[in-house]
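S.K.: one predicted model, sequence on top.
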Amino acid sequence: MKKANIVVIGGGTGLSVLLRGLKTFPVDITAIVTVADDGGSSGRLRRELKIPPPGDVRNVLVALSEVEPLVEELFQHRFEPGNSLSGHSLGNLLLAGMTSITGDFSRGVQELSRVLNVKGKVLPATNQEVVLHAELEDGSLVEGESQIPLSGKKIKKVFIEPEKPAPLDETLLAIEKADLIVLGPGSLFTSVLPNLLVPEISRKVKESKAWKVYICNVMTQPGETDNFTAADHIKAIYDHIDMPFLHAILVNNQKIPFSYSQRYLEEGAKEVIVDEHRLKEMGLEVVADNLLYFDNEYLRHDALKLSQRLISML
């Protein structure tokens, strides 16, 4: 029996969490990963070596890898402050090194995928360096993914330079073959949307016959989605992509313990309200479930519950 093809589009921690769950199911996974990051180790390597930032790709490779825990730990190891390697993770350096050896970032990602025995394909949204910009509600502009949430003003729209970077042929083919296309979870403006701002990717997603679902974040993100409801997330995507194309939204309906709500509130975040009526007016099927996992400090999506819900949509 043919395996279902699932394409997951995003970046950041949310994408990695989801993929750890999905890889336990008999499906073919393609992860399309943002290359808009410009902070930390990724930003330094990007500026110094003129390569796409490796950080989000590194996390996704690790999430989909099937290697000994020690190898995973080694790949994620971050050097301590005090020398020229301070703050760099070994995985970022290996990706930079493989890019140098192969002369091509996406080729470097594929070679490391083999080393890490990755289940599925990991594809950067584009092989080019792109810079993310935001236009804020007052008309001012902010340059750089890491700077956008720091503005303290509402984001009107984000855009990339160059405007039309070329995606990989493999990426377009994966979208074409997909049975299910998943957006998120992750930072709306800085992890999810940058992938869709590559015109050929958004065109292919819109044309695809696959079932398309957005996984809504559980909490708002300070400086990015302050006071956003679930429908506001969808509206922001449609404002950038020009037409409705999603079939469903997956939301959490599990009660958040008071202690966690308070901790998030202190950081300027609160629970995303699921305005079901508006979502249904947008033509979306609203799929709600208990999707949370609680670590010591933060809420996370439960990778297995999330994956099971997505698999059931097939």
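M.R.: Received it, and whenever you're ready, just let me know what you need.
S.K.: going forward, measure contacts between C-alpha atoms and count neighbours the same way
M.R.: Fine.
S.K.: all strands for the chain, in order.
M.R.: 5-10, 28-33, 121-124, 131-136, 141-143, 155-161, 180-183, 211-215, 248-252, 285-289, 292-294, 299-301 (DSSP state E).
S.K.: which of the ones you listed sits most buried?
M.R.: Greatest average neighbour count among those goes to strand 5-10 (a mean of 26), per mean count of other C-alpha atoms under 10 Å.
S.K.: mind listing residues that contact that strand?
M.R.: 15, 27-34, 174-175, 177-186, 191-193, 195 (C-alpha atoms under 8 Å, 6 or more residues apart in numbering).
S.K.: same check on stretch 250-268?
M.R.: Contacts for stretch 250-268 (C-alpha under 8 Å, 6+ apart): 213-218, 221-222, 270-271, 274, 286-292, 297-299.
S.K.: here comes the other one, which I'd like you to weigh against the first:
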Amino acid sequence: MAKRIKLPSFVKWLYPNLKVKRWFLLATLGIFLFATGFAVMNDGIALGYLELEFREAVYRVTGSTQRVAVPVGVLISTLGVVAIIVGFKRMLNSIISVLLPSDEGRIVDVIYSRQHLSRGPKIVVIGGGTGLSALLRGLKEYTNNLTAIVTVADDGGSSGKLRHEMGILPPGDVRNCLVALADTENTMEKLFSYRFETGTLEGHSLGNLLLAGLTDMAGDFRKGIEQVGSVFALRGDVYPSTLEQVVLVADLADGRRVRGETAVRAARGQIRRVHVEPGDCHPIPEALAALEDADLIVLGPGSLYTSVLPNLLVKGLREKIRSVSAPCVYVCNVMTEPGETDGYGVADHLKAILDHCGQGFVDVVLANKEEIPEEVRVRYAKEGSEPVQGGAKAVERLGAKFHEASLVQTGPAVRHDSRRLARELIRLLFKLKPMGERIALVDAYLLSHKLRQEP
């Protein structure tokens, strides 16, 4: 890979679409008009006198011959331009450094990043659990036009307690997405992920409690999320798939019917079908509007039956996904999940979605092709989990395109690498939908350039 050339900081101010150069030129014009107007008012006497005295002082130092005067004049003009640029830059830094967090980096990089990302592709991701938040962390490096539609079927842990005791929607998955989309992610993660270990609050995370408190104050879970978003400058929106209290129900192959997400995970039986109660729950209008405007819709990654499918069972949500023109990509899990997808391959995951949503619902399946280290496979096997095996032909027989890439994050745990996954999804978007339809040409070029630069 060619070595990337690092541009000087001042050159970055010439980047397109920063919306800075136009105002700098306007301010320079204002200085010129002020000086001209002042000269008109007093017939040029005041400025003319100052100009004459300054010129004579320069001549006394350098001489007044043409050979010397021209370069000296150019030098003085250049110094004037530099003084204007430095002055305006220092003024901007003084103002904005008060408004931005201390770890935001160079102001030109911040301005460029925010202006460029605000014109990025509109991507809607649907799911829940840690997989969804990991994906958002990667995608926010390419666009600010992100929407997360999150499952609200969780009934375990801190979320389950708050749901049963306060009657609010489970905040856990929503909290993780809010943290992932925050500009100041490190600070917000420390705050929101702090978990009490003793007392009556034992087991609760501070983020869940904050969302519960804001929901109680605003009287609406959606407004509570908006309050958090306004404080932490999110690079996207987070919506619950529905505002109704839903319960996940699973029908197992042995004839059992299990109610509740936690019970479904613990049932350890082959799942035939899942549905939600009440069956007539509806999505919120903002989620439907985001799907209508989307350039790309992404399902997962996340638990197939307890994170991805519960969203698609909300009445009106899967119908909207079918009706819009945006391609739908399913990100398949890297490992099977005990009690949910034992023995499943990539095509089995896709078939489960099609069984619930109908043929042709998914356009592309994105799967991992990287080998899992043997020692990691052995450890996961003891827990009843194994790598999900690909199968391009089986996927294509079900009516979807198959795309695979190296998506695994190296380490003791098998997880999707957020940067790799986001990069592959953006590359898929380039292939599936011409970027010129929704994104300015210069932004499409810069986005593709970024993809080429990354390994």
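M.R.: Ah, there it is. Remember, predicted model here, so these are calculated numbers, not experimental data.
S.K.: now the TM-score, please.
M.R.: A TM-score of 0.97 describes the superposed chains when it is computed by TM-score structural alignment, normalised by the length of the first structure; 312 aligned residues with a C-alpha RMSD of 1.1 Å.
S.K.: the first structure: which residue goes with K315 of the second structure?
M.R.: Under the alignment by TM-score structural alignment, K315 of the second structure pairs with P199 in the first structure.
S.K.: how much space between the residue nearest to its match when sequence neighbours are not counted and I234 of the first structure?
M.R.: Once flanking residues are discounted, P199 of the first structure sits nearest to K164: 6.2 Å by C-alpha to C-alpha, 6 or more residues apart in numbering. To I234 of the first structure, K164 of the first structure is 23 Å away according to C-alpha to C-alpha, to the nearest Å.
S.K.: equivalent analysis for D28 of the first structure, please.
M.R.: Distance of D28 of the first structure to I234 of the first structure, given as C-alpha to C-alpha: 26 Å.
S.K.: let me see the contact set for the aligned partner of E292 of the second structure in the first structure.
M.R.: Mapped onto the first structure by TM-score structural alignment, E292 of the second structure lines up with E176. By C-alpha under 8 Å, 6+ apart, the contact set of E176 of the first structure is K204, V205, S208.
S.K.: among those residues, who's most crowded?
M.R.: Counting neighbours by other C-alpha atoms under 10 Å, V205 comes out on top of the contacts of E176 of the first structure with 21 neighbours.
S.K.: find the nearest non-adjacent residue to it, please.
M.R.: That would be I175: by C-alpha to C-alpha, 6+ apart, it lies 6.4 Å from V205 of the first structure.
S.K.: what residues are up against the one you found?
M.R.: I175 of the first structure touches V7, I181, K204, V205, S208, counting by C-alpha under 8 Å, 6+ apart.
S.K.: next, the buried residues of stretch 304-314 of the first structure.
M.R.: L304, K305, L306, S307, L310, I311 (16 or more other C-alpha atoms under 10 Å).
S.K.: alignment lookup: the fourth one to the second structure.
M.R.: Counting by TM-score structural alignment, S307 of the first structure corresponds to A422 in the second structure.
S.K.: same thing with V57 of the first structure?
M.R.: By TM-score structural alignment, V57 of the first structure lines up with V174.
S.K.: skip the chain neighbours and tell me the closest residue to that match.
M.R.: Ranked by C-alpha to C-alpha, 6+ apart and with sequence neighbours excluded, the top spatial neighbour of V174 of the second structure is V150, at 6.4 Å.
S.K.: so what's the aligned partner of that neighbour in the first structure up against?
M.R.: Aligned by TM-score structural alignment, V150 of the second structure pairs with V33 of the first structure. With contact taken as C-alpha under 8 Å, 6+ apart, V33 of the first structure is in contact with I9, G10, G11, D56, V57, V122, L123, P124, A125, N195.
S.K.: one more time with 7 Å
M.R.: Counting by C-alpha atoms under 7 Å, 6 or more residues apart in numbering, V33 of the first structure touches I9, G10, G11, D56, V57, L123, P124, A125.
S.K.: circling back: neighbour count for K164 and I234 of the first structure, which is higher?
M.R.: I234 (19 against 13).
S.K.: could you measure from the more buried one over to L15 of the first structure?
M.R.: 18 Å.
S.K.: with S187 of the first structure instead?
M.R.: As judged by C-alpha to C-alpha, S187 of the first structure and L15 of the first structure stand 10 Å apart.
S.K.: higher neighbour count, these two?
M.R.: Using other C-alpha under 10 Å, the more surrounded residue of S187 of the first structure and L15 is L15, with 28 against 22.
S.K.: residue in the second structure paired with the more buried one?
M.R.: That one, L15 of the first structure, aligns with L132 by TM-score structural alignment.
S.K.: matching residues in the first structure for the longest helix seen in the second structure?
M.R.: When the second structure is parsed with DSSP state H, its longest helix is helix 66-99. Counting by TM-score structural alignment, helix 66-99 of the second structure pairs with no residue of the first structure.
S.K.: could you list the buried residues of that helix?
M.R.: Neighbour-count burial for helix 66-99 of the second structure [16+ other C-alpha under 10 Å]: A69, V72, I84, K89, N93.
S.K.: stretch 233-245 of the first structure too?
M.R.: H233, I234, A236, I237, H240, I241, F245.
S.K.: which stretches of the first structure form helices?
M.R.: Under DSSP H, the first structure gives helices at 12-22, 40-49, 55-64, 69-76, 90-102, 105-115, 169-177, 193-196, 199-207, 230-241, 258-266, 276-281, 303-313.
S.K.: so which of these comes closest to E137 of the first structure?
M.R.: With C-alpha to C-alpha as the measure, helix 230-241 is the member of these nearest E137 of the first structure (13.1 Å).
S.K.: average offset of the closest one relative to the second structure?
M.R.: Here the mean offset of helix 230-241 of the first structure against the second structure after fitting is 0.7 Å, by mean C-alpha distance after the TM-score superposition for the first structure.
S.K.: how far out from the middle of the chain is that helix?
M.R.: Offset of helix 230-241 of the first structure from its chain centre (C-alpha atoms, centre = their mean, to the nearest Å): 16 Å.
S.K.: could you check the angle that helix makes with helix 199-207?
M.R.: When axes from the mean of the first three to the mean of the last three C-alpha atoms, to 10 degrees is applied, the directions of helix 230-241 of the first structure and helix 199-207 differ by 120 degrees.
S.K.: in the second structure, what residues pair with helix 230-241 of the first structure?
M.R.: Under the criterion TM-score structural alignment, helix 230-241 of the first structure matches residues 346-357.
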